[in-house]
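S.K.: Just a sequence and a predicted model for now, questions to come.
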Amino acid sequence: METRELAYFVAVAETLHFGRAAEGLGLAQPALSKAVRSLERRLEVTLFDRTSRRVELTPAGEVLLDEARKALAAVAAAARRTQRAGRGVPYLALAAKPGGDAGLLPSILRRYESDPAAVPVELVTAHEDRVSLLRDGRADVALLHTPFDDAGGLETEELRAEPRSALLPPEHRLARRSILQLSDLRGEPVGRWAGYPDDGGVEVTDLAKLLRVTSRGRAVALLPQSVLDALDHNLVTVPVVDAAPARLLLAWPQGTRSPAISALARAAREVAAECRTATRPVRPAGMAERVGGR
């Protein structure tokens, strides 16, 4: 398969419309249809179910869509990293969400700078999907958050795992509860970071917007303790005892043999271990807390 063919297929698979896909690619629709049919013949599978009214992916098409995205991202990453290496000025591009480092990044970078393998770090502050930045070569390493980010196929170093609490306005019906379960929040609009799948929540791009929509009663938020500790706002937090922990990871492409990335991972591991040792005891479950109320 050629990357051009894969790009054509992905365009159709993502729009489920040959006409719109052709327009986006700058192709005539008959040429795009011919290319897809040629791909199906060589693979000996049907990728799309076509009728006069709709186009749908077959099971084989769904598999190819997933694999084609990875393949195209890998090709783009190879080109970008090769071009950067050819410029002769090594550096690491580190993608992170603003405020999404649990306060660890300054200490990690200071520790990293003292390593003989260190190179300059360019911080890519990204509201968009940092996994995509990592997979297509726009970033060399990234700070990710599970269970929100898909770290599958990446090498990772876990830096912190924290329970999550619901952030609520004081007048909210659940604000006086000592603990919550996820079922208690069913039907509540939840603040959703831009770039993550649309699950019906209210999209936000930063903590300031999240606080605004929460204080106005438009959404609730589920946040780790390190983020809550940094807030100064008249809101209430209640532990959600069955929510999956928020895990902060340093991630990089699998199979990477970069001494600079190894040094950064080592610095991150050491700083995270020191912070875990020094962290104050976690507030016992069952105690709601007002954040920043004065």
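M.R.: That came through, no problem. Residues are numbered from 1 along each chain as shown.

S.K.: Please make it C-alpha for all contacts and neighbour counts, starting now.
M.R.: OK.

S.K.: residues contacting A273?
M.R.: Taking CA atoms under 8 Å, 6 or more residues apart in numbering, we find A273 in contact with L159.

S.K.: Can you show me the strands along the protein?
M.R.: Secondary structure of the chain by DSSP state E: the strands cover 48-50, 55-57, 92-96, 121-125, 141-146, 154-162, 164-168, 191-193, 202-204, 221-224, 235-239, 246-253, 289-291.

S.K.: packing partners for the third one?
M.R.: Okay, so that is strand 92-96. strand 121-125, helix 130-135, strand 141-146 (3 or more CA pairs under 8 Å, 6 or more residues apart in numbering; DSSP states H and E).

S.K.: so I261 makes contact with V141?
M.R.: Yes - because the distance of 7.5 Å satisfies CA atoms under 8 Å, I261 is recorded as touching V141.

S.K.: These two - which one has more neighbours?
M.R.: V141 (28 against 20; other CA atoms under 10 Å).

S.K.: what about the more buried one, distance to V291?
M.R.: Per CA to CA, to the nearest Å, V141 is found 33 Å from V291.

S.K.: repeat for D149
M.R.: 27 Å.

S.K.: now swap in Y91 and tell me
M.R.: From Y91 to V291 the distance is 39 Å (CA to CA).

S.K.: These two: which has the busier surroundings?
M.R.: V291 (18 against 15).

S.K.: Now do the contacts for that one.
M.R.: Here V291 is in contact with 228-229, 231-237 (CA under 8 Å, 6+ apart).

S.K.: most neighbours, which of the residues you listed?
M.R.: That'd be T237 among the contacts of V291, by other CA under 10 Å, with 28 neighbours.

S.K.: What about the residue nearest to that residue when sequence neighbours are not counted, how many residues nearby?
M.R.: Among residues not flanking T237 along the chain, L167 sits closest, at 4.6 Å (CA to CA, 6 or more residues apart in numbering). Using other CA under 10 Å, the number of residues around L167 comes to 27.

S.K.: here's the one I want to compare it with:
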Amino acid sequence: METRELRYFVAVAEELHFGRAAQRLGIAQPPLSRAISQLERRLGAALFQRTSRSVTLTEAGTVLLHEGRAALDAVEAAEHRARRAALAAAGEPSIVLATKAGASSQLLAKLLHAYAAEPGSVRVDVVLCGPGEQERLLRNGRVDVAILHQPFDDTAGFDTEELLTEGQFAVLPAGHVLTTSKDLHLNDLADVPDLPAPRWPGPDGTYMPGPGPEVQSHTQLLQLISLGRTLMVALDSCRSQLRDDVVAVPVVDAPAVTTVIAWPPHSRIRAVADLVRTSLCL
């Protein structure tokens, strides 16, 4: 199976529409349809159920989508890591670390400062991500190491070390009726008519429908909270970043969040190993 065929298949499987998939791939629809049909003949299995109104995945298609995404991530990861290895060999060593914007900021600052003081340390480029984005970047090789948060981020397939476990609190507009409580429960935040939950973009950049405001950054979210448009639940360690026009209230039944440092198990990058070792000494 060729990489090109997998890319074609994944595009159709994610869009569930041949026209949109062709537009996304930048090709005409007829050759895309032919490529998918050829792939199905070679596999001896239908990947899609097609009607005049809809396209849905078969069981075989669902399996191939899961495996195909992993395979494409592996190919992309190999390309990115080979390029960085070439740069390192040319005397420009560096590693790339991904972390969720606004989360674990103090921990990250301590880690980078401690690692920079280590003999043989290299430049660490930091990528600030939206929710869940750092996991995807680590899987496709765009970054070498990431700060992830369990149970929200999927760490399956990565090597990890635990760094910190903490509780969560609600961030609310100053003066809101909920801020008069000493603590809150998740049910208290589930349906607050005047503070609908914010909506973050998905991997394709689109937003799920809903009443909450569309947000793209932690800074934007905090401003919307201060304006009384939404709320959020955040890690205890984020308190130091809060503005004066918002209020933090503990959420007593929110799950504890464990911050981990994660890297691919097959990584042979010495700087990643050194960074992980440094993180365990904080």
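M.R.: Nice, I can see it. As the structure is a computational prediction, the values presented were derived from the model and not from experiment.

S.K.: before we move on, the earlier item: adding distance to G61 of structure 1, write the helices and strands packed on strand 92-96 of structure 1 out as CSV.
M.R.: Formatted as CSV, those follow (distance: least, CA to CA, whole Å):
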stretch, distance to G61 of structure 1
strand 121-125, 34
helix 130-135, 21
strand 141-146, 28
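
S.K.: Show me the one of these that comes nearest S33 of structure 1.
M.R.: helix 130-135 (28.0 Å; CA to CA).

S.K.: And for that closest one, what's in contact with it?
M.R.: For helix 130-135 of structure 1, contacts defined as CA under 8 Å, 6+ apart pick out 70, 73-74, 77, 95-97, 139-144, 149-151, 252-253.

S.K.: Which of those residues are buried? Put it as a ChimeraX command.
M.R.: The buried residues among the contacts of helix 130-135 of structure 1 can be selected in ChimeraX (16 or more other CA atoms under 10 Å) with this line:
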select :73,74,77,95,96,97,139,140,141,142,143,144,149,151,252,253
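
S.K.: which ones are touching the aligned residue in structure 2 for the residue nearest to T237 of structure 1?
M.R.: Counting by TM-score structural alignment, L167 of structure 1 corresponds to V171 in structure 2. Going by CA under 8 Å, 6+ apart, V171 of structure 2 touches 225, 231-234, 246-249.

S.K.: swap in Q49 of structure 2?
M.R.: 55-58.

S.K.: Same check for those residues, but in structure 1.
M.R.: Here is what carries over to structure 1 from the contacts of Q49 of structure 2, by both residues aligned by TM-score structural alignment, their matches' CA atoms under 8 Å: 55-58.

S.K.: Quick check: of these, which lies closest to A21 of structure 2?
M.R.: V55 (11.6 Å).

S.K.: was I right about that closest one contacting G19?
M.R.: No - at 11.0 Å, V55 of structure 2 and G19 do not qualify as touching, with contact defined as CA under 8 Å.

S.K.: For the contacts of V291 of structure 1, give me JSON lines that also has distance to A118 of structure 1.
M.R.: Shown next, in JSON lines, are these (distance: CA to CA, whole Å):
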{"residue": "L228", "distance to A118 of structure 1": "32"}
{"residue": "D229", "distance to A118 of structure 1": "31"}
{"residue": "L231", "distance to A118 of structure 1": "33"}
{"residue": "D232", "distance to A118 of structure 1": "36"}
{"residue": "H233", "distance to A118 of structure 1": "39"}
{"residue": "N234", "distance to A118 of structure 1": "42"}
{"residue": "L235", "distance to A118 of structure 1": "42"}
{"residue": "V236", "distance to A118 of structure 1": "42"}
{"residue": "T237", "distance to A118 of structure 1": "40"}
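
S.K.: Of those residues, which is the nearest to R110 of structure 1?
M.R.: D229 (23.0 Å).

S.K.: Distance check, the equivalent of the closest one over in structure 2 against A103 of structure 2.
M.R.: Superposed on structure 2 with TM-score structural alignment, D229 of structure 1 falls opposite S240. For S240 of structure 2, the distance to A103 of structure 2 (CA to CA) stands at 11 Å.

S.K.: now A146 of structure 2
M.R.: To A103 of structure 2, A146 of structure 2 is 12 Å away according to CA to CA.

S.K.: who wins for proximity to M1 of structure 1 among the strands of structure 1?
M.R.: strand 48-50 (17.3 Å).

S.K.: quick one: the closest one to structure 2 mean distance?
M.R.: Comparison of strand 48-50 of structure 1 with structure 2 after fitting gives an average deviation of 0.7 Å (mean CA distance after the TM-score superposition for structure 1).

S.K.: residue range for that strand in structure 2?
M.R.: The aligned range for strand 48-50 of structure 1 is 48-50, by TM-score structural alignment.

S.K.: Structure 2: matching residues for stretch 276-283 of structure 1?
M.R.: Going by TM-score structural alignment, stretch 276-283 of structure 1 lines up with nothing in structure 2.

S.K.: Which residue is the nearest non-sequential neighbour of G191 of structure 1?
M.R.: For G191 of structure 1, the spatially nearest residue (CA to CA, 6+ apart) is V202, at 4.9 Å.

S.K.: Tell me the spacing between R138 of structure 1 and G217 of structure 1.
M.R.: Distance from R138 of structure 1 to G217 of structure 1, by CA to CA: 37 Å.

S.K.: more crowded one of the two?
M.R.: R138 (18 against 15).

S.K.: Thought T82 was touching the more buried one, still the case?
M.R.: No - in this structure R138 of structure 1 lies outside contact range of T82 using CA under 8 Å: 11.8 Å.

S.K.: Give the aligned equivalent of L144 of structure 1 in structure 2.
M.R.: Per TM-score structural alignment, L144 of structure 1 is aligned with L148.

S.K.: tell me the contacts of the nearest residue to its match once chain neighbours are set aside?
M.R.: Distance criterion CA to CA, 6+ apart; nearest residue to L148 of structure 2, sequence neighbours excluded, is V260 at 5.4 Å. Going by CA under 8 Å, 6+ apart, V260 of structure 2 touches 147-150, 160-164.

S.K.: which one of these sits closest to D253 of structure 2?
M.R.: Among the contacts of V260 of structure 2, and counting by CA to CA, the member closest to D253 of structure 2 is Q150, at 15.8 Å.

S.K.: From what I see, the closest one and A262 are in contact.
M.R.: No - with contact defined as CA under 8 Å, Q150 of structure 2 does not reach A262; the gap is 11.2 Å.
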